[in-house]
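Peer 1: pasting a predicted model and its sequence here:
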Amino acid sequence: MKWTIKDRFIAYVARCADGRCSVTDGAQRLDSGEFHFASSANAPATGLPDALELHFQGDVRFAAHGGMMFVRVADPHVSTNKCRGVLSIIADPRADDTRVEIAKFDVSVSRVAGAAGVTVLGRNVRLTAKGALIFGGVYTEGEPLNDFAAHVCLSS
């Protein structure tokens, strides 16, 4: 999964004197600025093209203001049903098994030619009320996030 999360937020953290971003546990920051979350080996992608469960691994953390601002985006999970989807993450480092549905989005799925895989595009990604809380209430429900793309092989 490749996702830049939210350009305005990333730029804000970069402007903070003590702003920092870390990537671990399978996440990478690409030269394009996108964060790459690897497909999870523990939970392979499953489903039919109109109802998918996609699991990714990686931990991206943002901090600033002497620790008063902390945002974690870890182990994204994408669930789709026809043309709509939900994105959930693990946000609290003290509760690694608690997922939060942070966004809803429009989805388009296309098959990868000659392979047992699909490309999933998340468009019109919008924060949920719980997602807004992850960002400290700075953004409100419905605030746009950046679109994302995921290329996965489906298990049978």
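Peer 2: Yes, it's here.
Peer 1: contacts, neighbours, all on C-alpha from now
Peer 2: Noted.
Peer 1: contacts only, for the residue positioned nearest the centre of the chain.
Peer 2: Note on the chain: the residue nearest the mean C-alpha position is residue 76, at 4.8 Å, using Cα atoms, centre = their mean. Residues in contact with residue 76 (Cα atoms under 8 Å, 6 or more residues apart in numbering) are 37, 55-58, 87-90.
Peer 1: residue 135 too?
Peer 2: residue 71.
Peer 1: measure the residue nearest to the centre of the chain to residue 87 for me?
Peer 2: Distance of residue 76 to residue 87, computed by Cα to Cα, to the nearest Å: 7 Å.
Peer 1: residue 107: neighbour count?
Peer 2: For residue 107, the count of nearby residues is 23 (other Cα atoms under 10 Å).
Peer 1: check contacts around the closest residue to residue 98 other than its chain neighbours.
Peer 2: In space, and not counting its chain neighbours, residue 98 is closest to residue 90: 6.0 Å by Cα to Cα, 6 or more residues apart in numbering. Listed by Cα under 8 Å, 6+ apart, the contact partners of residue 90 are 72-76, 96-100.
Peer 1: quick one on the thing from earlier: farthest-apart pair in the contacts of residue 76, please.
Peer 2: By the measure Cα to Cα, 58 and 87 form the most distant pair in the contacts of residue 76, at 14.4 Å.
Peer 1: and the strands in this structure?
Peer 2: Remark: strands assigned in the chain by DSSP state E are 2-3, 20-24, 27-29, 35-39, 46-48, 51-57, 59-64, 69-81, 84-90, 99-111, 117-127, 148-153.
Peer 1: any chance of the ones you listed in a markdown table, plus distance to residue 135?
Peer 2: Output for the strands of the chain, formatted as a markdown table (distance: least, Cα to Cα, whole Å):
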| stretch | distance to residue 135 |
| --- | --- |
| strand 2-3 | 16 |
| strand 20-24 | 14 |
| strand 27-29 | 20 |
| strand 35-39 | 17 |
| strand 46-48 | 30 |
| strand 51-57 | 20 |
| strand 59-64 | 10 |
| strand 69-81 | 6 |
| strand 84-90 | 13 |
| strand 99-111 | 10 |
| strand 117-127 | 10 |
| strand 148-153 | 18 |
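Peer 1: please compare the first structure with the one that follows:
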Amino acid sequence: MDEPVNRAGLSWGVKGSFTRYIDSMPDGRRGAGYGATDTGHGVYFFELDDASGYDPARRKGLVKYRGDLRYKGHGGMLFVMIVDPWIEFREAGAVLTVIDAEHWPDREHRIELATLVPVGPGADRLPEGWEQWEAQLLPAGVEVFNGVYAIGELLEPVRFSAA
């Protein structure tokens, strides 16, 4: 596990094939900041911002992480921004939301990027307090990636801790 396990946070590789594509381009760039750290091999760690609205016993509420991740290429024609991922636990499951880049720098507008489904037994070994969930792209997430991936496309698993 590449994430710093001595603190709570969210660890995510976003989409491995997309990261490899960016890295293969002569002008491809990716970077992290403002609470997000590149841990290596295309995996990013987002710091825990606020988990006061989350009830872990009932797995309900909101966990906020902070950080800014950006991908660029093709002379600026390709630009993907993932800022402040939050996990919203709802009656019907969990959703990963991010700030809507279309309204940037307004940080109040958010989009639903992916649904999250818990990974059952046999998942990668994780430290105490960490969970791993499968991420599936939602319609707004398809737009983030400029229509390259379809609704339901698997992203990299999301690993997180809120404690």
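Peer 2: That came in fine, so what should we check first? Quantities reported herein were computed from a predicted structural model and do not represent experimental measurements.
Peer 1: where does the TM-score land?
Peer 2: Once superposed, chain against chain, the TM-score is 0.83 (TM-score structural alignment, normalised by the length of structure 1); 145 aligned residues with a Cα RMSD of 2.2 Å.
Peer 1: before we move on, the earlier item: tell me which of the strands of structure 1 lies nearest to residue 142 of structure 1.
Peer 2: Taking those one by one with Cα to Cα, strand 117-127 is closest: 4.9 Å.
Peer 1: which secondary structure elements does that closest one contact?
Peer 2: The elements that strand 117-127 of structure 1 packs onto, with contact taken as 3 or more Cα pairs under 8 Å, 6 or more residues apart in numbering; DSSP states H and E, are strand 99-111, strand 148-153.
Peer 1: same thing but 10 Å
Peer 2: strand 51-57, strand 69-81, strand 84-90, strand 99-111, helix 129-134, strand 148-153 (3 or more Cα pairs under 10 Å, 6 or more residues apart in numbering; DSSP states H and E).
Peer 1: quick check: longest helix of structure 1.
Peer 2: Counting by DSSP state H, the longest helix found in structure 1 is helix 7-15.
Peer 1: just the buried residues of that one, please?
Peer 2: 9-10, 13-14 (16 or more other Cα atoms under 10 Å).
Peer 1: please apply the same query to stretch 74-82 of structure 1.
Peer 2: 74-81.
Peer 1: just stretch 99-115 of structure 1 next, same as before
Peer 2: Using 16+ other Cα under 10 Å as the test for burial, stretch 99-115 of structure 1 gives 99-109.
Peer 1: between the residues you listed, which sits nearest residue 143 of structure 1?
Peer 2: Nearest to residue 143 of structure 1 out of the buried residues of stretch 99-115 of structure 1 is residue 103 (Cα to Cα; 9.4 Å).
Peer 1: leaving out sequence neighbours, find the closest residue to the closest one.
Peer 2: Nearest one to residue 103 of structure 1, counting by Cα to Cα, 6+ apart, is residue 127 at 4.4 Å.
Peer 1: show me what contacts that neighbour?
Peer 2: 87, 101-105, 133-135, 139-145 (Cα atoms under 10 Å, 6 or more residues apart in numbering).
Peer 1: which position in structure 2 pairs with it?
Peer 2: Superposed on structure 2 with TM-score structural alignment, residue 127 of structure 1 falls opposite residue 137.
Peer 1: separation between that match and residue 163 of structure 2?
Peer 2: In terms of Cα to Cα, residue 137 of structure 2 sits 26 Å off from residue 163 of structure 2.
Peer 1: hang on, the earlier thing: how about the contacts of residue 76 of structure 1 in CSV, adding distance to residue 5 of structure 1?
Peer 2: Below are the contacts of residue 76 of structure 1 laid out as CSV (distance: Cα to Cα, whole Å):
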residue, distance to residue 5 of structure 1
37, 12
55, 17
56, 15
57, 15
58, 14
87, 11
88, 13
89, 12
90, 14
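Peer 1: any idea which of the residues you listed is closest to residue 68 of structure 1?
Peer 2: residue 90 (19.0 Å).
Peer 1: quick one: map that closest one onto structure 2.
Peer 2: Aligned partner of residue 90 of structure 1 by TM-score structural alignment: residue 99.
Peer 1: and the gap between that match and residue 21 of structure 2?
Peer 2: Between residue 99 of structure 2 and residue 21 of structure 2 the distance is 23 Å, computed by Cα to Cα.
Peer 1: can you pull the contacts of the nearest residue to residue 150 of structure 1 once chain neighbours are set aside?
Peer 2: Of all residues not flanking residue 150 of structure 1 in the chain, residue 1 sits nearest, at 4.1 Å (Cα to Cα, 6+ apart). Residue 1 of structure 1 sits next to 27, 34-39, 54-57, 76-78, 119-121, 148-152 when contact means Cα under 10 Å, 6+ apart.
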